[in-house]
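>>> Sequence first, predicted model second:
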Amino acid sequence: MSNCSSIISGIIGPVLILDDIRDGALHLAALFIAPAGQVPGPLTVDGQAAPMQCIAHYPGASVHVARFTRPATRRSVYAWDGQEFPLAGDLSGDLRLAFVSCNGEETGDLDREGSERNAMWARLGAEHRRAPFALLLHGGDQVYADEATHGHPLSDGWPGRLPTTPTGTEVAGLRKHLREKFLARYAALYAAPEFAWLAARVPSLMQWDDHDICDGWGSLAEGATRSAVGQTLFSIAREAFLVFQHGAQDGALPPRFHDRAGGSLGWSVQAPGLRLLAPDLRSERTRRQVMGSAGWAMMDTEARRAAPGRTLLMSSVPLLGPRLSLLESLMLVIPKMQHYEDDLRDQWQSRAHRASWQRMLRLVCNIAQTEGQDITALSGEIHLATRATMDVAPGHVLHQLVASGIAHRAPPKAWARILGSIALLGEAPLKGHPIRIHRIPGQPGRYAAERNYLTLARSDGAWSAVWVLEHSGPSDPLAI
């Protein structure tokens, strides 16, 4: 790859990833990207070196992971390259979490000026210095890989143009091209100093969405996604997702993943009074389904599992939203809008997914109706900040908190106003459970068109949320 050596001129990392929580310990993976021929120096815990494993080779680079444990009940440290990295660590009492999504843009993302692109990462890092976060939750679109298909004759025109019967040699060349493109994107993102500082000190949990593969994956025409180019793209994106976002490989997934075969990459993690639950809304997605049998099996199991305290359900596309089926109907009569069909098909609220949406909402209601359990939904994807509620049981309200995006620049304020107007019409996919879109505290409209991230705090057992917006600053705390 022509620009790989310039991007990976030194070791990138550590990027901390949470494998699991069990036996009172955080099971962690520290990920490093190294130039060819180099191996990261030892990572040490209490003076002992953690084994370093190479999990992926690329032309010009390799990816290494060191796995180790740290207490889940108190602060601690680990060391690498002569530096100690403190961890907030304690998940047993009061704690702070951060939630981000949409770390990039569809076009020209790697060409953006770094301090502008990563301004909200810098702000999040400064906030961690003041009051540390125990975990960093990534709700999808950690990487914008839309341009990875550019520059190869098989994929240059995809998905609009499909090559006829490509040869095995041609497909092998495409695989090599895509692997190097994905490596370059992850390396550039992980090397950004604003991200790198925080990622070395706060363990991440990541869930993918369409741009981690390509814009609209699963909602595009099935002829494109099932083609040789589409399947090759998905395979390479999936490999990169496991390697760079989970420090993992097929056949050796961390124990938080439900489907050990990897057909669905949903996961759950449980700590005292807290469950983090992230279904995979991409691996099994088609134009007619959001999840397949493996994804639904996970959600059915989790709905039955006792999870005292708070469940944070990460839905990469918003679980609660306005009546977007109205916009889908407009597309039938306004040809210029048909370009956005896959964007609306991506949403739970699409007419094509209404039965699936109702099924998921019933599962959420079942969780909320269990004694001693509460549930909150976290979402990104829409490049706006907003919140919503749904009555799930007497005395119980499902709060949905949407924070999107941390690096993607906001759409026009007019789009936020249009969505706010549609929200006034209301929506109730389940009879007796109305959905309402609300203003973030201090905001004039229901949707805020600013870059943003979300912080969550548990204090004396009570939860609250604060949105931090690029221009408006932090919102007042919202009790959830």
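Thanks, I have the structure now.
>>> drop to CA atoms for contacts and neighbour counts, all remaining ones
OK.
>>> Can you name the next helix or strand after the helix or strand where residue 294 lies?
If you go by DSSP states H and E, residue 294 is part of helix 293-304. As assigned by DSSP H and E, the chain's next helix or strand after helix 293-304 is strand 309-314.
>>> What is that following strand packed up against?
strand 274-278, strand 373-379 (3 or more CA pairs under 8 Å, 6 or more residues apart in numbering; DSSP states H and E).
>>> Against residue 355, how distant is the residue nearest to residue 24 when sequence neighbours are not counted?
Distances taken as CA to CA, 6 or more residues apart in numbering place residue 72 nearest to residue 24, at 5.4 Å, with adjacent residues excluded. Distance, residue 72 to residue 355, using CA to CA, to the nearest Å: 39 Å.
>>> got the residue ranges for the helices in the stretch 301-450 of the chain?
Remark: helices assigned in the stretch 301-450 of the chain by DSSP state H, counting those that start in this stretch are 325-331, 341-345, 354-368, 413-423.
>>> returning to what we had before: looking at the helices and strands packed on strand 309-314, which is buried most?
strand 373-379 (a mean of 23; mean count of other CA atoms under 10 Å).
>>> what comes into contact with it?
Residues from elsewhere that reach strand 373-379 (CA atoms under 8 Å, 6 or more residues apart in numbering): 99, 139, 307-319, 364, 367-368, 396, 398-404, 480.
>>> give me every residue that touches residue 437.
321, 322, 386, 387, 388, 389, 423, 424, 446.
>>> about what we covered before: of the helices of the stretch 301-450 of the chain, which approaches residue 170 most closely?
helix 341-345 (28.3 Å; CA to CA).
>>> now the closest one: how far from the chain's centre is it?
Mean-position distance between helix 341-345 and its chain equals 19 Å (CA atoms, centre = their mean, to the nearest Å).
>>> What helices and strands are in contact with that helix?
Secondary elements touching helix 341-345 (3+ CA pairs under 8 Å, 6+ apart): helix 325-331.
>>> 7 Å - rerun?
Helix 341-345 sits against no helix or strand, with contacts defined as 3 or more CA pairs under 7 Å, 6 or more residues apart in numbering; DSSP states H and E.
>>> got the contact list for residue 438?
Neighbour list for residue 438: 387, 388, 446 [criterion: CA atoms under 7 Å, 6 or more residues apart in numbering].
>>> put this beside the first:
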Amino acid sequence: MNTQPNVSTGRQDYNGSYPTNADATIPHNVQDGHEGVGAGPQVTSTAKELELVCGPLLNYRRMTNEGDGTVLWHGSVLIVTTPSRKMPELALRPIGAVSPDDENSTSNGPGGQKIEGVKLYEDTRKAFWRFRFQVPFQEFEAKWEYEIYHLNYPSGKEMSKSQTFAVPSVAQSMRILFHSCNGFSVGTDIDAWSGPALWNDVLRMHDQKPFHVMIGGGDQIYNDGVRVDGPLREWTTIGNPHKRRDYPFNEKMRAECDEYYYNNYIRWYGHAPFSNANGQIPQLNIWDDHDIIDGFGSYTDRFMNCHVFRGIGGVAHKYYLLFQHHVAPPKSTFTSDAPKAVEANAGTTPADPIQLSDSWVLIEEKDDPTYIIGPKPGPYVEEHSRSMYCQLGARIAFCGIDARTERTRHQINYPETYDLIFNRLSKELQANSDIKHLILLLGVPIAYPRLQWLENIFSSPIMGPIKFLNKRFGFAGSLFNQFDGNVDLLDDLDDHYTAHQHKHERRDLVHRLQNLCKQHSVRVTILGGDVHLAAIGRFYSHPKLGISAERDYRYMPNVISSAITNKPPPQAVADLLARRNKIHHLDHDTDETLLEMFDRDPEYSDEKLRAAAANGVDNVKRNGKMKQKTRAKNHATMPSRNYAIICESSPHGATRSSMGAPPATSGDGSVSTPPTVKSNTRKPIHEGENNAGTGHPAASGLRETGLCGPYGLDVTLRVEINPSDKEGHTDGYGFSVPALDARGFSQQGVTW
């Protein structure tokens, strides 16, 4: 293996001592041309120093095989600074193996690197800088360190100037952290929920066994306050829905919203302990409604097409690209006082000279190949969707579907977008038979209890008199939203794949996934958040077919992990969902239901009990158990803050030379006994699901189980014990997912 590749961008192969003073400057009339050209005049600044405002934020992009035995890890770092004529530089160096006992850790690695920052966006108050770089995968799990120079760090704020991150060995797949709903809904008592406490638990787990990637499933930030204490407050209070729809989104309001969204990102992404994770665990993100505003995309079409929604969609998209993707934004966003922008309802917003008069935007030469760009702009966010594909180490692939940019009340994604995504997946899986698992990220769960009866009630004529009383006298005010006057929960229900208007799109998506699994013998595991509780849904073959899970291309678990920060729903809501956990039939051959895996409420171990007591946590009983979260009959949903860990069951059991050899079997080489037509498939249906919950070997999230063969996956849900615990201690629930061997397998006369 070649361990000395030319692996940086900017100035290459820097092996000297790192700079200690700021001497790099950028003439104000020079643009960052080596990655693109600029739109708008270069912002003139007389400041001599770069003041760090936010960051660093670390992203993972993709991996590439260079064809000479070298495999490269691609990533980027983003910082936000005040404008200056200085240019920041990032110094990167390897610092050895994650485990000092690794027998391969004596391999020679590359020397240090020095990477120049590329400016993505600048205006009179702020500048965004990106550092792209590549490092080689080694024969061992490696640790890297980076530091950014020519910066003044904020005084009085504790932060490390250097950051480290881990890269798996070339024979490993990545250890994955999955989270969603990283913020608080409007009106939540943040102190009562100890703020973003679970990020402390994430960092503790990371210190014990590092995460290689951090997947954000949407709502990485909550921007809903823009209508409560932000520039949309006056608009929100307008009682007449026609006046609200016709309200202009002029340049003044755009600038105010721009300021609000920027400040909210700075506040949240600079807030510990979340900010500590941002610099050392590489991110992959898609967005959802709260990244824009609650319910965006799921209100009525006539209302969603109003100027204000089009305007905030553009502003939110701008900062979503910058903070969450490290990508330069469009040159301009929608305003109602720019005639060309108003006319551009069927296309992207054209450049606005007013907006460009005091800002500068990098024009990217080409899109990162990680992205699957939608074929046409969204209906309300007038930009193209950005779904993603990349490989997460040796045997796991990842696809994240942008299910917000194209969303309407009756559509999640355009049919043409699905075609692009599945063509890309087929191409990648065909080219690489080493891939055994595809992690598919959706914004909301897809294997989840139906709530159509609740939708029918909220949409029925019986709600008419209550709506009238609400408009005239404010009756049942908390039941209705202030946007389109409908029941507040209706936009959330309309968001679900299980909503009646998404029924056919949902079924078609699952069928296309089944065909992908069958064709390429790859197991799909779906990630979904949004619903503020933990659960595990599964699709699987109807028991009448007698197919074991290891050979069932229809078996697809849906890991539902939400929220890592927002408060969970009441116990009664979780219990209601559990009562609705029927065995549903997607079609004649595919069933679906939630796995009953929550064998008890989360509780403290003796060690965690002592730590919680030392931190003054109340309500801690002697046995460590907390207030009951669910009724005794509910083992399917857990209304407590949580996050998920996903990793291979036997990451050291497969070497580079053995990739693609063993079949998909359980730990002892056999396959599981298929469920029968009399089986309760809400209970475990294969070896990896047996004893699912706190007694499962995967529950800790810190050791490999060895279950489900050499290519199985372990899944851990880490669930908060007590919201009063500012350290965010969790308890673990686990199960394992078998790899798939669908090649040449026939059952009951059917050949796949």
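Looks like it arrived, so ask away. Values in this document were obtained by computation on a predicted structure and should not be read as measured data.
>>> now the helices and strands packed on strand 309-314 of structure 1 as CSV including distance to residue 208 of structure 1?
Below are these laid out as CSV (distance: least, CA to CA, whole Å):
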stretch, distance to residue 208 of structure 1
strand 274-278, 10
strand 373-379, 12
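>>> of those, which approaches residue 117 of structure 1 most closely?
Closest of those to residue 117 of structure 1 is strand 373-379, at 21.1 Å (criterion: CA to CA).
>>> Tell me how many other residues crowd residue 47 of structure 1.
For residue 47 of structure 1, the neighbour count with other CA atoms under 10 Å is 9.
>>> And it, how far from residue 266 of structure 1?
Distance of residue 47 of structure 1 to residue 266 of structure 1, computed by CA to CA: 35 Å.
>>> same for the lengthiest helix in structure 1, what does it pack against?
Ordering each helix of structure 1 by length in residues (DSSP state H) puts helix 168-191 first. Other helices and strands packing on helix 168-191 of structure 1, by 3+ CA pairs under 7 Å, 6+ apart, are helix 4-7, helix 228-240.
>>> Tell me which of the ones you listed is the most buried.
helix 228-240 (a mean of 19).
>>> That helix corresponds to what range in structure 2?
Mapped onto structure 2 using TM-score structural alignment, helix 228-240 of structure 1 spans residues 307-319.
>>> What's the average distance for that stretch when superposed on structure 1?
Here the mean offset of stretch 307-319 of structure 2 against structure 1 after fitting is 0.9 Å, by mean CA distance after the TM-score superposition for structure 1.
>>> now the helices: where do they sit in the stretch 1-150 of structure 1?
Taking DSSP H, counting those that start in this stretch as the test, the helices found in the stretch 1-150 of structure 1 are 4-7, 114-117, 119-130.
>>> okay if I get the ones you listed as a markdown table plus distance to residue 19 of structure 1?
What follows is the helices of the stretch 1-150 of structure 1, written out as a markdown table (distance: least, CA to CA, whole Å):
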| stretch | distance to residue 19 of structure 1 |
| --- | --- |
| helix 4-7 | 27 |
| helix 114-117 | 29 |
| helix 119-130 | 21 |
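>>> Nearest to residue 162 of structure 1, out of those helices?
helix 4-7 (27.7 Å).
>>> gap between residue 177 of structure 2 and residue 594 of structure 2?
21 Å.
>>> err, residue 472 of structure 2, not the other one
Distance from residue 472 of structure 2 to residue 594 of structure 2, by CA to CA: 42 Å.
>>> ditto for residue 208 of structure 2
Going from residue 208 of structure 2 to residue 594 of structure 2 by CA to CA gives 31 Å.
>>> do residue 413 of structure 2 as well
For residue 413 of structure 2, the distance to residue 594 of structure 2 - CA to CA - is 25 Å.
>>> More neighbours: which of residue 72 and residue 355 of structure 1?
Using other CA under 10 Å, the more surrounded residue of residue 72 of structure 1 and residue 355 is residue 72, with 23 against 15.
>>> so that one makes contact with residue 22?
No - taking contacts as CA atoms under 7 Å, residue 72 of structure 1 lies outside contact range of residue 22: 8.6 Å.
>>> about what we covered before: need the helices and strands packed on helix 168-191 of structure 1 in CSV (columns: distance to residue 280 of structure 1).
Formatted as CSV, these follow (distance: least, CA to CA, whole Å):
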stretch, distance to residue 280 of structure 1
helix 4-7, 30
helix 228-240, 12
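>>> The ones you listed: which one's closest to residue 430 of structure 1?
Across those, closest to residue 430 of structure 1 is helix 228-240 (CA to CA), at 33.8 Å.
>>> outside of the helix or strand following the closest one, which residues touch it?
Sequence-wise, the next helix or strand downstream of helix 228-240 of structure 1 (DSSP H and E) is helix 246. Under the criterion CA under 7 Å, 6+ apart, residues residue 17 lie in contact with helix 246 of structure 1.
>>> Superpose on structure 2 and give me the mean offset of helix 246 of structure 1.
Helix 246 of structure 1 sits 0.1 Å off on average (mean CA distance after the TM-score superposition for structure 1).
>>> Tell me what angle the one helix or strand residue 463 of structure 1 maps to forms with helix 119-130.
Using DSSP H and E, residue 463 of structure 1 sits in strand 462-469. For strand 462-469 of structure 1 against helix 119-130, the angle by axes from the mean of the first three to the mean of the last three CA atoms, to 10 degrees is 140 degrees.
>>> okay, and strand 462-469 of structure 1 goes to which residues in structure 2?
Counting by TM-score structural alignment, strand 462-469 of structure 1 corresponds to 712-719 in structure 2.
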